[in-house]
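S.K.: Provided below are the primary sequence and the corresponding predicted coordinates.
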Amino acid sequence: MDAGVRLARSHRTNTKVAAVLKKRMQTTNERFARRVNEATTAQPTDPLAVMAASMDPRNWYSYAVDATQRSVLFWEALWQRGNNFVENTAQGLKPVLHFEYEMVLDGRTFERPVNYALLCITPPVGVTVDPALRPYIIIDPRAGHGPGIGGFKDDSQVGVALRAGHPVYFVIFFRDPEPGQTMLDVCHAEQEFVKKVRALHPDSAKPALIGNCQGGWAAMMLAASGPDDTGPIVINGAPMSYWGGAWSEGEGDNPMRYAGGMLGGSWLASLTADLGNGKFDGAHLVQNFENLNPANSLWDKFYHLFDKADTEPPRFLEFERWWGGYYLMNREEIEWITRNLFVGNKLWGGDVKSSSGSAFDLREIRSPIILFASMGDNITPPQQAFNWVADVYGSTEEIKARGQVIVGLLHENVGHLGIFVSGKVAKKEHAQIVSVLKTIEGLPPGLYGMAITETRGTGDEAEYEVEFREHRLEDITAR
């Protein structure tokens, strides 16, 4: 690429970024004006009534008592959050799983040790699993936080699979990486986990892989390097095409994907790892999430805690136990991720070899792939979750010729974490994915959209109808 082309490309990019920033500032001003208007119009419009209320000492007394009580509960919750952080850190940051479990394999004992382990989830009282049913293996994201968010509560990916009678296994990781471990070592260890699950359930179908966020592309690496051992793959909010996203479609401007270009690529991750003496602190990744919406990070969530001080602390503390636990990566791991995924897409381009020496080729996957994304996700927008299909497969005919079934499921508004944390999403989308997985395996090769329609059941619980609509890759790409 000559200098003239680079200059023109840089000018176009700068123009687009400037337009996006201008629009976002305009949106911010509009929201601020709306909030101010709501605050002012909510008060009595009669000046005499306002003055009379302000002069009544009983109102001042009631306000002072209420504010004092809320303040005590608010600061007690923050004090407890700090104590929880110290306690969790001292215990080595245990997984935040809601369920009991037992360890099946510890990757720290492998020939190439890694800080990963395979857990078997113990069914709660009243729930029975059938060892002959397809086992589920859930891989949580190693993106700054710790593991367990896929089984954070009873209504979760773990919960819906258990209640459907399936054995559930969970891939966790420990805070500190093993010296010298690489992402390829992690992939090899996860292959061993899958083989172990298959050995434990020889009469069942191949295990289903559930990958959340970063765990999604980890599951795809695992399936691409060992396609004969894995069953259907469900990846939730998983960034497979980091460069994908809208430039100018309202609030879907996906600001996180600008960071690499604006900051100059992958050097910042390398520098941070150097400053950490070869260790990259996951707190930096969490700070990236916080920077996406500073209003929420610095104000909204604390205001909500103060506003609901009598009911909100338990939920706040439970979530902060996960959100405030930071895990480490080796320099080699974060550099591998930034250079092979964030920048250049070398992984899916075939430039990266697995431990066996062959390139990771997503077209080698033979099991159905279910992609779950949300329009409300500003960390992994639908373009990043779906666009890799158009990059890897040349046409609809190629998808069919390779015998591949790819199913897309799109939520309208849930945020990134809600995709694999929300109880409502678990009871609807994840429960329906579990219930129709066998149907998906029976679909003819092709590209499908999955639609879930709620119908009112005989009791209080809602019932759902699932429909699969076939699409052509060329039509989707044109949009």
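M.R.: All right, it came through fine.

S.K.: contacts, neighbours, all on C-alpha from now
M.R.: Noted.

S.K.: Tell me where the stretch 201-350 of the chain has strands.
M.R.: All strands of the stretch 201-350 of the chain, identified by DSSP state E, counting those that start in this stretch, fall at 208-212, 233-236, 279-281, 328-330.

S.K.: Those strands: which one's closest to residue 40?
M.R.: strand 233-236 (41.2 Å; CA to CA).

S.K.: Can you spell out which helices and strands pack onto that closest one?
M.R.: strand 208-212, helix 214-225, strand 369-374 (3 or more CA pairs under 8 Å, 6 or more residues apart in numbering; DSSP states H and E).

S.K.: Comparison target below:
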Amino acid sequence: MLSLMPTPPPAVLSCLDPFGFGRAALDYWRDSLERGTLYLDVMRQRGNQYLEHLERTKPNVLGFDAEVLLDGRSLPRPVNYELMRVLPPEGVETDPLMRPFVVVDPRAGHGPGIGGFKSDSELGVALRAGHPCYFIGFLPYPEPGQGVEDVVEAEVAFLRHVISRHPETAEKPMVVGNCQAGWQIMMAAALEPDVFGPILIAGAPLSYWAGERGHAPMRYTGGMTGGSWVTALLGDLGAGLFDGAWLVQNFERLNPANTWWDKQYRLYANVDTEARRYLDFERWWGGHVVLGGREIQYIVDNLFVGNRLSTAQLVTADGRRIDLRNLRSPVVVFCSRGDDITPPPQALGWVRDLYEDTDDIVANEQTIVYCVHDSTGHLGIFVSGSVSRKEHAEFTANMDYIDVLPPGLYETAISRAEDRPDAELIERDYLLEFQRRSVEELGREIQHRPDDDRRFAAVARISEINLGLYRYFVQPWVQALATPESARWMRRLHPNRMGYRLLSDRNPLMVPVPVLADRVRRERHAVGEDNVFRALEGVASSQISRGLEAWREWRDRSTERLFLDIYGQPLLQALVGLAGDAHVHRRRPGAEPEHRRFVQRRREEVRARVAEGGSHEAVMRSVIHVLGGAPATDGRNFQRLRASRAELEPDLRLADFKDLVREQFFILELDREAALAAIPELLAGQSAAEIDAHLAHIEHVLAASGDLGDHAAQRFAGIRRLFERAKPAADG
């Protein structure tokens, strides 16, 4: 009977044995002291690393060697940005004829380099794919008088320089903008669309009022502080400079459980193995930079509070409207449901803000692709190795295909090749598919609420009033009292900065720490997970973390409720001029006359070319028509068509091939019936043998993605009949 009873775990047995219990307590006590010493030494190394990083002239955390090509300080409108060429690591070769790949890093409190932080990163993926890579970074301090528009113009100048370095490549650079850099390059692309190839914006907020209730706490910040006057105050106290540590502190407040406990406990609990990874990340996270007071005020007033970018209300100093509908490059939006800094509604809401429906997107010849990750956090979008190996690798590999997708809205789905029934047809580890979506379907992700629009419009009005009062009554006094020296001391005493300085070798109290740590490493006595006290430590840590998480949820719910109650008051809205439907903040900009004329002229040009061309146009139009009938498509057919076309027409450049694909896509979108009816006319003059060869070629291309579905097969049968009709009559 006793033999049938389960054996208790070792931790329980140690409690039953008084001698074992005492031994476990002693072992845990010694292990915890050793871990505490090693943890303190890691904090000391972190502080030293922080100070060394700040003292560098051009600090960054790039994991690749790079050379500066163009210094933004030498431009007509100087900025603290610079263009660098990323040197491929040993064993990696790049092809200068391939499309250049440019990564722009965010300047949102941290220093540059996160896009190339390690080998499995955006830059690492592109280098291994053979692309010449470039990086747009920045220096710790802005140039005097530098503004957001100056930075946008500098990025355009950098891209023009990249293009000039690759005269043989007809492809415009692919540009990746992370977080804050995402909306910045979108502004640049709206002003100068001709210098951009495909654009990938990762974790970039463009529609700041959007968000799902209960999951977007940062969007309430402006309302709860009374608007942007606080930003102006901090800029004035900084003698015209704004400390990026304030932005970092805002990010940390979003997740107090991780900031105050989990991140530190993870290091303490695994200090023997976790130190290197922790220090590598802290080198970037603690690399605080400074923004100009003008820059941050522009950002907060026009984007965070005013939401003017996604509604085409921004106008440059020289009178140019920044309208994202001007983009001519495909835009890939990568976001995540686990991101509390840029949730999907803020990353995708600009599509709904600008376009009435999918037909409106097509009329503007705009291709928008979006990918929503299920779980990764904000930093994981551009730091996580698994995300780089999967999503970023697939975006890079399929960028040529994305570049020729027809105008419209698409959602991507990534599946593991080995899990698919057609695995033998897939050359890579994953398959990236594109599914057509409507603006209405996207709305389920955005969850737009008109009553929230009115609340945020009230915040924008109140912000303007409070900022005006601050500038009139308070700003002159603050500016008179603030000096560069007082601003320097304010930055040094910021809590986020002081934590690094106090736990460094510059603090005399830390002198014995490295000596004790070296001794502990030589005589380490780590306990296993079976130690009962170590197990209780883990339980206690989980409880602390859950307590902080519960407090965060209560805080966020209370803040949201307070925001909705205050700014939802009809009287308050009336006082700021928002009473009545006629005065509601307009979300979707109207089509200006010149924009409507451009769309109409473009349609007429395309209609005129329906029957122009020859067999190339007929084959391409046929393939696109058949594939267009599928619910989802991927790049396999494009790659086979591209390869076979290179064999049949070796003189046809890739850029010309893409132009052919794009034009035939658009012709079919505009008038499908007329486009198909013109196929026999395009094949006029071809012999029966040549037409049969074209059909065989089409069949070969379509086979790349497996058997055709019923709908696609019906379309191909219709194409076959059109080709048969084009055959010349047999000689009688």
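M.R.: Thanks, I have the structure now. Just so you know, these numbers come straight off a predicted model, no measurement behind them.

S.K.: Which one of the helices and strands packed on strand 233-236 of the first structure lies nearest to residue 117 of the first structure?
M.R.: Of all these, helix 214-225 comes closest under CA to CA, at 14.0 Å.

S.K.: in the second structure, what residues pair with that closest one?
M.R.: Helix 214-225 of the first structure corresponds to residues 180-191 of the second structure when matched by TM-score structural alignment.

S.K.: in the superposed pair, what's the mean gap between the matching stretch and the first structure?
M.R.: Its aligned residues in the first structure lie a mean 0.6 Å from stretch 180-191 of the second structure after superposition (mean CA distance after the TM-score superposition for the first structure).

S.K.: Report the distance from stretch 447-455 of the first structure to the chain centre.
M.R.: Between the centre of stretch 447-455 of the first structure and the centre of its host chain there is 21 Å, according to CA atoms, centre = their mean, to the nearest Å.

S.K.: Can you check which part of the second structure it sits on?
M.R.: Counting by TM-score structural alignment, stretch 447-455 of the first structure corresponds to residues 409-417.

S.K.: Identify the residues contacting the matching stretch?
M.R.: For stretch 409-417 of the second structure, contacts defined as CA atoms under 8 Å, 6 or more residues apart in numbering pick out 358, 361, 367-371, 391, 423, 426, 428-439.

S.K.: Any figure for the gap between the most centrally placed residue in the second structure and residue 250 of the second structure?
M.R.: Nearest residue to the geometric centre of the second structure (CA atoms, centre = their mean): residue 202, 0.7 Å. To residue 250 of the second structure, residue 202 of the second structure is 20 Å away according to CA to CA, to the nearest Å.

S.K.: Alignment lookup: residue 121 of the first structure to the second structure.
M.R.: In the second structure, the residue matched to residue 121 of the first structure (TM-score structural alignment) is residue 86.

S.K.: List the contacts of that match.
M.R.: Per CA under 8 Å, 6+ apart, neighbours of residue 86 of the second structure: 64, 65, 66, 67, 132, 133, 134, 135.

S.K.: any idea which helix or strand carries the fourth one?
M.R.: It refers to residue 67 of the second structure. Residue 67 of the second structure is part of strand 66-71, with elements assigned from DSSP states H and E.

S.K.: Average offset of the very next helix or strand once past that strand relative to the first structure?
M.R.: For strand 66-71 of the second structure, the succeeding helix or strand toward the C-terminus, using DSSP H and E, is strand 81-86. Superposing on the first structure places strand 81-86 of the second structure at an average distance of 0.3 Å from its equivalents, by mean CA distance after the TM-score superposition for the first structure.

S.K.: Distance check, the match of residue 121 of the first structure against residue 197 of the second structure.
M.R.: Applying CA to CA to residue 86 of the second structure and residue 197 of the second structure gives a distance of 19 Å.

S.K.: Return the mean post-superposition distance for the strand holding residue 67 of the second structure against the first structure.
M.R.: Strand 66-71 of the second structure versus its aligned partner: 0.3 Å mean (mean CA distance after the TM-score superposition for the first structure).

S.K.: ok so, going back, PyMOL command to pick out the buried ones of the contacts of residue 86 of the second structure?
M.R.: Only the buried entries of the contacts of residue 86 of the second structure go into this PyMOL selection, using 16 or more other CA atoms under 10 Å:
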select buried, resi 64+66+132+133+134+135
